[in-house]
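Q: okay, here's the prediction I keep looking at, along with the sequence it came from:
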Amino acid sequence: MRVLFVAAPGVGHLMPAVPALWAAQEAGHAVLVATTGPSLEMAARSGLAAVDVCDGDAADTYHRLGVRLAKNRPDRYDLPGAWRRFAGTSDLPGPATADPPPGPAPDDAAALARGVGGRLVDRTVDLIHRWHADLVVFTTFLSGGQLAAEAAGVPCAMHGIGLPYPTFSAVLSAMEDVCARHGVTGALTPPAATIDPCPESMRPPGSATGWPMRYVPYNGGAVLPDWLCVPPRRPRICVTWGSVLPAVGCTSMLRDVVEAVAAEETEVVLTADGPEVSGPGPLPPNVRAVGWVPLSALLPSCAAVVHHGGSGTTFTALAHGVPQLVLPQTADQPVNAQAVVERGTGMAFPDRDIDRGALADGVRRVLTDPRIREACRQVRDEISAMPGPGQVVRRLSEAVS
């Protein structure tokens, strides 16, 4: 089987699928990644063959959309409300709702579809034909991958990146010109499978299960510092801001976060850069500012993680059983934050302005509350028991053969 994987420019859309792509290669299938921007380099660094299917405009649009979403962050998120709306807007069978989906507003979702997915379609369709792909796999939010498969007449599958997020199939109307160019009319053929890494106990009410697959944390490779190979003497807390927010300059609150967390008798590892972090003045002495480090290597040694609520960070922490304190900033992060709260694997702070005292109290709670640690252990074991990527690849091969 020849598998073409279509990914958005952001590496957070690529990395959750890398273990499945490795498993496909190990099973003897040919794998090629069609993407652009940062995901192109990450695919190559991950040992995968990749082709650039855009001229850079898609990556620029993805970056600009990230900037816009970050600037439009409200003063306070209604986390339970976001969760309720989310539970009713998944494309998987479930209750319908007239409320807009959480995260990107409809115009932002359209911009993601048209400006990112739409710009990948033409070259992806051409690549499907030239490479003779048997199956196209696309990630959540990237309807352009599904559209390219439809245009080329090959089956497709969707690979989730965390919670069973809506695919925003309705925004295909924003790509009418692309559909017309490729003779696509009407509704798209449903994916042959939805690869679903969400453990059952984290699932929003009413959503159906796709094909369960264990979330295997992958954040790229790196040369690790010596101290990371030694058990910490004090509780270690990771503070991370993901890959998108630092890239779009959304790090203004990080200094306050780090100093509040560092007030505890802990070792703090900061894996984000930014001018607001480096100045003014030195960071507290118990803070290691290390820039980027793979969370899959760092979190197993951590007693807690403080983060922005990105899917990759949230699910890497879940897979390692690490308590979380989530400060959602934009996009789908409020939903991830509320999922953590609903399941009891951590806490979330919905306000834009950080109360250092409240944040310090939150850190103490996630470090010491036995109920949180037990919930983390339960979800970690639940994820471990899910079918591995190799099993899912065999099932997918049988389904499309």
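A: Okay, I see it.

Q: contacts, neighbours, all on C-alpha from now
A: Fine.

Q: for residue 308, what are its contacts?
A: Taking CA atoms under 8 Å, 6 or more residues apart in numbering as the criterion, residue 308 is in contact with 240-242, 326-329, 333.

Q: same thing but at 10 Å, please
A: Shown in contact with residue 308 (CA atoms under 10 Å, 6 or more residues apart in numbering): 239-242, 245, 314, 325-330, 333-334, 336-337, 348-349.

Q: take the one below as the second:
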Amino acid sequence: MPPELGVARRLVDRGHRVIVLADETLTDQVRSVTEDFIPFSVSWGQFQDWRLRTPTSLLRGMVGQLFVGPAPTQARDTAAAIDRFRPDLVVASFSAVGCMIAAESRGIPFDVLLPNVYALPVEGMPPFGAGLKPAVGPLGRVRDRLATGASTALFDRYALAPINDLRATHGLDAITHSWDQLHHARRELVLTAAAFDFPAKLPQNVRYVGPILDDPTWAADDGWTLPPGNERLVLVALSSTFQDQSECIQRIADALGGLPVRGLVTTGPAIRADAIRAPKNVTVVASAPHREVLPQCDAIVTHGGHGTVMKALAAGVPLVILPHGRDQADNATRVVERGAGVTVSRRARAERIARKIAEVLDHDTYRRAAAKLGLTISTTAAAPTLIDELESIRKSD
């Protein structure tokens, strides 16, 4: 939500009228940006991916709850909003295929927001989700071809028929693969810096438009203080949503307790701050705005979510990443490949986590690499590329 609301906020600030359709649980967050809010007529609840233990169950759950389950309601509600307001452009979340189908059926151009690295299968990009490096040599290319073919076939097994059924309901022709629905977009807008992602052969409608570095609306501006002292400061930030991360946060706090540092742990809205036992040199708070904390930090320990990684790098802060799932292993691989941090298992003992934190703090090469990459990220984030692409609808359509 923070990056997508950031897009809406920038359009409102530019003077455009922005009507947001979203789950009713997001009412307060949306209305902090615009009063033009239409809740979907059905709420699907949180996708509890942390409960799913196998790749197949995770994929089925993701398809069912994020892509095809909500799609009929999304399509109906979006079509009604289009008929009422006649917008110039529909901007859809990458999983909101129902919104895309509604726009396509009404002849309204639509753009898709991808709020992380480019995740769709394309030549040269490692398969998404496994934290793989780019392929090297013939064997690497075979690896990518087999993995991409298998993942596409499995995704299509669960998603393609429901998507095509919904397309037929709205008078549209069938597509060959599920991902083709996103490729029908006028633009696929990737909310990261091209310098962070791996190079690949991308569709012509793909644009890297830079990250959204906004803090979430729930990040408090008060109610937090830095730990006292002059020792180096380490921020701990492990996700704004629940990923069963309490035990991991506790081991990180224990690791910091054995180091000559100050630790600031932000638990986010998913974990109670008082659930973490804090060593004397560690302060635990529910939230703190990263835009204020990160410039004072010497390192950050994180799950590797794209937003946190982008904000850390933009501040020139090296990272220790404990991926929990989703896109986090992919982000970690990109950080490590750029020399801007290290990765460690989320199940690692406190002693090993402490060694990794000390490694990042004691070797200035990590900070120099983070600062170098962060300069590019900050420049990209500040550029008007995102708004220029969205406003180009007036020239091209």
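A: Good, I have the coordinates. Bear in mind that the values here come from a model prediction, so they are computed numbers and not experimental data.

Q: go through the contacts of residue 308 of the first structure and flag which are in strands.
A: 239, 325-326, 348 (DSSP state E).

Q: of all those, which comes closest to residue 204 of the first structure?
A: Distance to residue 204 of the first structure, by CA to CA, is smallest for residue 348 among these, at 17.1 Å.

Q: what's around the closest residue to the closest one other than its chain neighbours, how many residues?
A: Among residues not flanking residue 348 of the first structure along the chain, residue 326 sits closest, at 4.5 Å (CA to CA, 6 or more residues apart in numbering). Number of residues near residue 326 of the first structure (other CA atoms under 10 Å) recorded here: 27.

Q: now which residue in the second structure aligns to residue 305 of the first structure?
A: When the second structure is aligned by TM-score structural alignment, the residue opposite residue 305 of the first structure is residue 300.

Q: ok, now residue 140 of the first structure?
A: In the second structure, residue 140 of the first structure lands on residue 94 (TM-score structural alignment).

Q: which residues sit in contact with its match?
A: 66-67, 100, 111-115, 119, 181-182, 188-190.

Q: and stretch 234-245 of the first structure, what's buried?
A: By neighbour count with 16 or more other CA atoms under 10 Å, stretch 234-245 of the first structure contains the buried residues 235-242, 244-245.

Q: how much space between the spatially most central residue of the first structure and residue 197 of the first structure?
A: When CA atoms, centre = their mean is applied to the first structure, the residue found nearest the centroid is residue 311 (3.4 Å). If you measure residue 311 of the first structure against residue 197 of the first structure using CA to CA, to the nearest Å, the figure is 11 Å.

Q: quick one on the thing from earlier: touching, the residue nearest to residue 348 of the first structure and residue 311? I think so.
A: No - Residue 326 of the first structure is beyond contact range of residue 311, at 11.4 Å (criterion: CA atoms under 10 Å).

Q: overlap of the contact sets of those two?
A: In contact with both residue 326 of the first structure and residue 311: 333, 336-337, using CA under 10 Å, 6+ apart.

Q: if we can go back for a sec, shared neighbours of residue 311 and residue 197 of the first structure, which are they?
A: With CA under 10 Å, 6+ apart, residue 311 of the first structure and residue 197 have common neighbours 16, 161-163.

Q: got TSV for these, with secondary structure, distance to residue 271 of the first structure and neighbour count too?
A: What follows is these, written out as TSV (DSSP: H, G, I helix; E, B strand; the rest coil; distance: CA to CA, whole Å; neighbours: other CA atoms under 10 Å):
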residue	secondary structure	distance to residue 271 of the first structure	neighbour count
16	helix	19	25
161	coil	21	24
162	coil	21	24
163	coil	24	23
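
Q: residue range for stretch 329-338 of the first structure in the second structure?
A: Going by TM-score structural alignment: stretch 329-338 of the first structure matches residues 324-333.

Q: sorry, wrong one. I was asking about stretch 84-99 of the first structure.
A: By TM-score structural alignment, stretch 84-99 of the first structure lines up with nothing in the second structure.

Q: on that earlier part again, farthest pair within the buried residues of stretch 234-245 of the first structure?
A: 235 and 244 (27.4 Å).

Q: how many neighbouring residues does the equivalent of residue 251 of the first structure over in the second structure have?
A: Alignment note (TM-score structural alignment): residue 251 of the first structure maps to residue 246 of the second structure. A count of neighbours around residue 246 of the second structure, defined by other CA under 10 Å, yields 18.

Q: next, the nearest residue to residue 246 of the second structure once chain neighbours are set aside: secondary structure please.
A: Using CA to CA, 6+ apart and skipping residues adjacent in sequence, the residue nearest residue 246 of the second structure is residue 271, 6.9 Å away. Assigned with DSSP: H, G, I helix; E, B strand; the rest coil, residue 271 of the second structure falls in the coil class.

Q: still on that earlier bit, which one of the ones in strands among the contacts of residue 308 of the first structure is nearest residue 129 of the first structure?
A: Looking across those and measuring by CA to CA, the closest to residue 129 of the first structure is residue 326, at 43.6 Å.

Q: so who does the closest one touch?
A: Taking CA under 10 Å, 6+ apart, one finds 305-310, 313-314, 333-334, 336-338, 340-341, 346-350, 362 in contact with residue 326 of the first structure.

Q: list the ones among those residues that the second structure also has?
A: Compared against the second structure with both residues aligned by TM-score structural alignment, their matches' CA atoms under 10 Å, those retain 305-310, 314, 333-334, 336-338, 340-341, 346-350, 362.
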